[in-house]
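J.: Quick one, fold the following:
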Amino acid sequence: MVNYRNWIGEVSDETKISTLSIPGTHNSAACHTALPSVQCQGASVTEQLEHGVRFLDIRVGRLLLGNNKDDLQVIHGKFPVKIPFPLKLTNVLEEIYRFVEANNRESVIVSIKQEGSNDWDNRNDEFGKLIWRDYISPNKDRWYLNPEIPRVGDARGKIILFRRFGVQDEQLRREFGFDAPVWSYNTTDDDRGSFRVQDFCEVETGQDLPKKIQYVKDMAQTAQSYTRDHDDKLFVNFTTASNFFDKDCWPHAIAKSMIEGNIHESFQKGVGIIVLDYAEVEDWILVKELVNSNF
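T.: Model prediction:
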């Protein structure tokens, strides 16, 4: 029986991360009381990790109130994921650190993305340098920051940075994690060389969901076929989509539709990262199916 809390511990050291089937969560820390459609998870980050999730999607922006303008809070789009008090990035990272310290044969891929205000001077790497100075550099021993896709043995006990923001400084870029700053909006299939993404998100009504489900299945099958013979590309496959104006297209409804659409039938070894809303729905069924496929 698979131990979901420690499943990467059972994978051989020589296995490339890119050849695994990895459960991920969308807006992973959006598990608190928030505005309708902002909340994306019903379980905490720690619970997600304990149940086998190994890719966390964290989106951050400036803290609106407070003395330190460099403090970052977790947001979804332009909205805080926790009200009335903000959830700071520091607190989410501490939660991840605690899990990895207690389970030092595991690895967690953490995606960090800037959202919210557009007043960053990114020509001078303002956001990237802030992340490096205040969050990564003081904890460098906890992170796997090589830009290459690691083998499992190279990243045990580490957080693998999946960097969803650009860095102009070439020297910094060499030691700032896996470089995935951009892909096409609303894409059904965007191949960027070292990674390939399905992130179709513009679902107008519930009647559009079968189309989204098929895109998820297609990318899973593409990934499985590719990773059978190659290990140089990371596949990221979002099951998520939303329409604020239609409750049938809010995250919880989307999560249930993915299960009802039997996306797990396409889960085999090597389907890459599958990013889920409300991963705990029906006793973590999609997370378990993904983890099980590795064995």
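J.: Please make it C-alpha for all contacts and neighbour counts, starting now.
T.: Will do.
J.: All the helices of the stretch 51-200 of the chain, residue numbers only.
T.: Assigned by DSSP state H, counting those that start in this stretch, the stretch 51-200 of the chain shows helices spanning 89-102, 126-131, 170-173.
J.: Quick check: which of the ones you listed is buried the most?
T.: helix 126-131 (a mean of 18; mean count of other C-alpha atoms under 10 Å).
J.: Show me where the stretch 51-200 of the chain has its strands.
T.: Remark: strands assigned in the stretch 51-200 of the chain by DSSP state E, counting those that start in this stretch are 55-62, 72-76, 79-80, 107-114, 143-144, 158-163, 178-179, 190-191, 195-198.
J.: what angle separates the second one from strand 107-114?
T.: Computed by axes from the mean of the first three to the mean of the last three C-alpha atoms, to 10 degrees, the angle separating strand 72-76 from strand 107-114 equals 90 degrees.
J.: ok, back up a step: and the strands of the stretch 51-200 of the chain as JSON lines, adding distance to Lys269 and mean neighbour count?
T.: Converted to JSON lines, the strands of the stretch 51-200 of the chain look like this (distance: least, C-alpha to C-alpha, whole Å; neighbours: other C-alpha atoms under 10 Å):
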{"stretch": "strand 55-62", "distance to Lys269": "16", "mean neighbour count": "24"}
{"stretch": "strand 72-76", "distance to Lys269": "31", "mean neighbour count": "25"}
{"stretch": "strand 79-80", "distance to Lys269": "36", "mean neighbour count": "22"}
{"stretch": "strand 107-114", "distance to Lys269": "18", "mean neighbour count": "23"}
{"stretch": "strand 143-144", "distance to Lys269": "24", "mean neighbour count": "24"}
{"stretch": "strand 158-163", "distance to Lys269": "21", "mean neighbour count": "24"}
{"stretch": "strand 178-179", "distance to Lys269": "22", "mean neighbour count": "22"}
{"stretch": "strand 190-191", "distance to Lys269": "20", "mean neighbour count": "16"}
{"stretch": "strand 195-198", "distance to Lys269": "17", "mean neighbour count": "21"}
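J.: One more, please, to line up against the first structure:
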Amino acid sequence: MVDYKTWLKDINDNTKLSQLSIPGTHNSAACHTALPSVQCQGATVTEQLEHGVRFLDIRVGKLFFGEDVKDLQVIHGKFPVKLPFPLKLTDTLNEVYQFLANNQSETVLVSIKQEGSDDWDNSKDEFGKLIWEKYVNPNKERWYLNTDIPRLRDARGKAVLFRRFGVQDEQLRNQFGFSASSWTYNTTDDDRGQFVVQDFCEVNSTDDVPKKIDYVKNLAKRAQDYTSSNDDKLFLNFTTGSYFFDRQCWPEPIAKAMIEGNIHETFKKGVGIIVLDYAETDDWKLPKALVDSNF
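T.: Below is the predicted model of the structure:
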């Protein structure tokens, strides 16, 4: 019987994260009261981690009110994930730190992306340096910050930074986590060398849902074929997609469609990171299936 809270403790220390099947969540902290189209999860970050999720997708931007731009809030697109008061990045990261402190056998890939206002001067690494100086460097012992894909023995008890923002400063870049700063928008299969992505997100009608399901299955199969003999690529496979003007294409119905489309039948060992909306659907069916496939 798998203990989903500590499932990595039963995986060999020498295993690279790229060789596993890892449940992830999309807009992981978007589980609070917010605009209906903003919410992507029905369970908290801590609950997700306790049910086996090991990849968190966190999007952040400047606070809408107040003078302190050095205090970032979690957002989805241009909208806060929590109303009426903002959810600060510090609070979300503290959930991760607390979980890892209590479960030293585990590791969590933490994806951080800048969204919202576009008034950052990234030619001077304004966003990256803020993340480094305020959030990462003061907690350096809690992070795995090498630029490679870690083996479990090196990542246990730590958050692995999956950096979805560019850094110009080479010295900083070389100590600032796994670089995943860009991929092709709405891609069905984008190989960036160290990682491969399926992120077809423009599900503009219910007619697009079967296509999306096929894209998820196809990349899962490709990942499994590749990782059965290689460990140098991380496969990132988004099950998510939405269209604001059609309620049937909002995150929750798409999440249910993924289960009805039997994507779990393609889950074998080494299918990579499968990124989910409403991960708790059907008693955490998809996270459990992913975790189970590792054994």
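J.: quick revisit: okay if I get the helices of the stretch 51-200 of structure 1 as a markdown table plus distance to Val197 of structure 1?
T.: Formatted as a markdown table, the helices of the stretch 51-200 of structure 1 follow (distance: least, C-alpha to C-alpha, whole Å):
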| stretch | distance to Val197 of structure 1 |
| --- | --- |
| helix 89-102 | 25 |
| helix 126-131 | 22 |
| helix 170-173 | 21 |
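J.: Tell me which of those lies nearest to Gly153 of structure 1.
T.: Checking those against Gly153 of structure 1 by C-alpha to C-alpha gives helix 89-102 as the closest, at 14.4 Å.
J.: what's the mean gap between the closest one and the aligned bit of structure 2?
T.: Aligned to structure 2 and superposed, helix 89-102 of structure 1 gives a mean residue distance of 0.3 Å (mean C-alpha distance after the TM-score superposition for structure 1).
J.: who touches that helix?
T.: 29, 45-46, 49, 60, 72-74, 106-108, 135, 142, 157-159 (C-alpha atoms under 8 Å, 6 or more residues apart in numbering).
J.: Also stretch 257-274 of structure 1?
T.: Residues from elsewhere that reach stretch 257-274 of structure 1 (C-alpha under 8 Å, 6+ apart): 18-25, 55, 209-210, 213, 216-217, 219-224, 227-228, 234-239, 286, 289-290, 293-295.
J.: Select from those every entry located in strands.
T.: Ser21, Ile22, Pro23, Gly24, Thr25, Phe55, Leu234, Phe235, Val236, Asn237, Phe238 (DSSP state E).
J.: so who does the second one touch?
T.: Looking back up the chat, that one is Ile22 of structure 1. Taking C-alpha under 8 Å, 6+ apart as the test, what Ile22 of structure 1 contacts is Val53, Arg54, Phe55, Val271, Gly272, Ile273, Ile274, Leu290, Val291.
J.: buried set for stretch 23-37 of structure 1?
T.: Buried positions in stretch 23-37 of structure 1, judged by neighbour count with 16 or more other C-alpha atoms under 10 Å: Pro23, Gly24, Thr25, His26, Asn27, Ser28, Ala29, Ala30, Cys31, His32, Ala34, Ser37.
J.: pretty sure the second one is touching Leu49, no?
T.: So that's Gly24 of structure 1. No: using C-alpha atoms under 8 Å, Gly24 of structure 1 makes no contact with Leu49, being 9.5 Å away.
J.: so which strand or helix has the residue lying closest to Gly241 of structure 2 once chain neighbours are set aside?
T.: Using C-alpha to C-alpha, 6 or more residues apart in numbering and skipping residues adjacent in sequence, the residue nearest Gly241 of structure 2 is Cys201, 4.0 Å away. Using DSSP states H and E, Cys201 of structure 2 sits within no helix or strand.
J.: What's the match for Cys201 of structure 2 in structure 1?
T.: In structure 1, the residue matched to Cys201 of structure 2 (TM-score structural alignment) is Cys201.
J.: you'd agree its match is up against Phe244?
T.: No: judged on C-alpha under 8 Å, Cys201 of structure 1 makes no contact with Phe244 at a distance of 11.7 Å.
J.: ok, those two, which is more surrounded?
T.: Using other C-alpha atoms under 10 Å as the criterion, Cys201 of structure 1 and Phe244 rank with Cys201 on top: 17 against 14.
J.: Can you give me the distance of that one to Tyr215 of structure 1?
T.: 11 Å (C-alpha to C-alpha, to the nearest Å).
J.: Can you mark which positions in the longest helix seen in structure 2 are buried?
T.: Secondary structure of structure 2 per DSSP state H: the longest helix is helix 209-227. For helix 209-227 of structure 2, a neighbour-count test (16+ other C-alpha under 10 Å) marks 209, 212-213, 215-221, 223-224, 226-227 as buried.
J.: what's the angle between that helix and strand 234-238?
T.: 170 degrees.
J.: so how much does helix 209-227 of structure 2 differ from structure 1 once superposed?
T.: Per aligned residue, helix 209-227 of structure 2 averages 0.2 Å (mean C-alpha distance after the TM-score superposition for structure 1).
J.: just how off-centre is that helix within its chain?
T.: Distance of helix 209-227 of structure 2 from its chain centroid, counting by C-alpha atoms, centre = their mean, to the nearest Å, is 17 Å.
J.: now do stretch 135-154 of structure 2
T.: So, by C-alpha atoms, centre = their mean, the centroid of stretch 135-154 of structure 2 is 16 Å from its chain's centroid.
J.: Buried residues, that stretch. List them.
T.: Here stretch 135-154 of structure 2 shows 135-136, 142-147, 149-153 as buried, counting by 16+ other C-alpha under 10 Å.
J.: can I get the residues you listed in CSV with distance to Asn102 of structure 2?
T.: Formatted as CSV, the buried residues of stretch 135-154 of structure 2 follow (distance: C-alpha to C-alpha, whole Å):
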residue, distance to Asn102 of structure 2
Tyr135, 20
Val136, 20
Arg142, 13
Trp143, 15
Tyr144, 17
Leu145, 21
Asn146, 23
Thr147, 26
Ile149, 24
Pro150, 21
Arg151, 20
Leu152, 17
Arg153, 17
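J.: Thanks again, I'm all set now.
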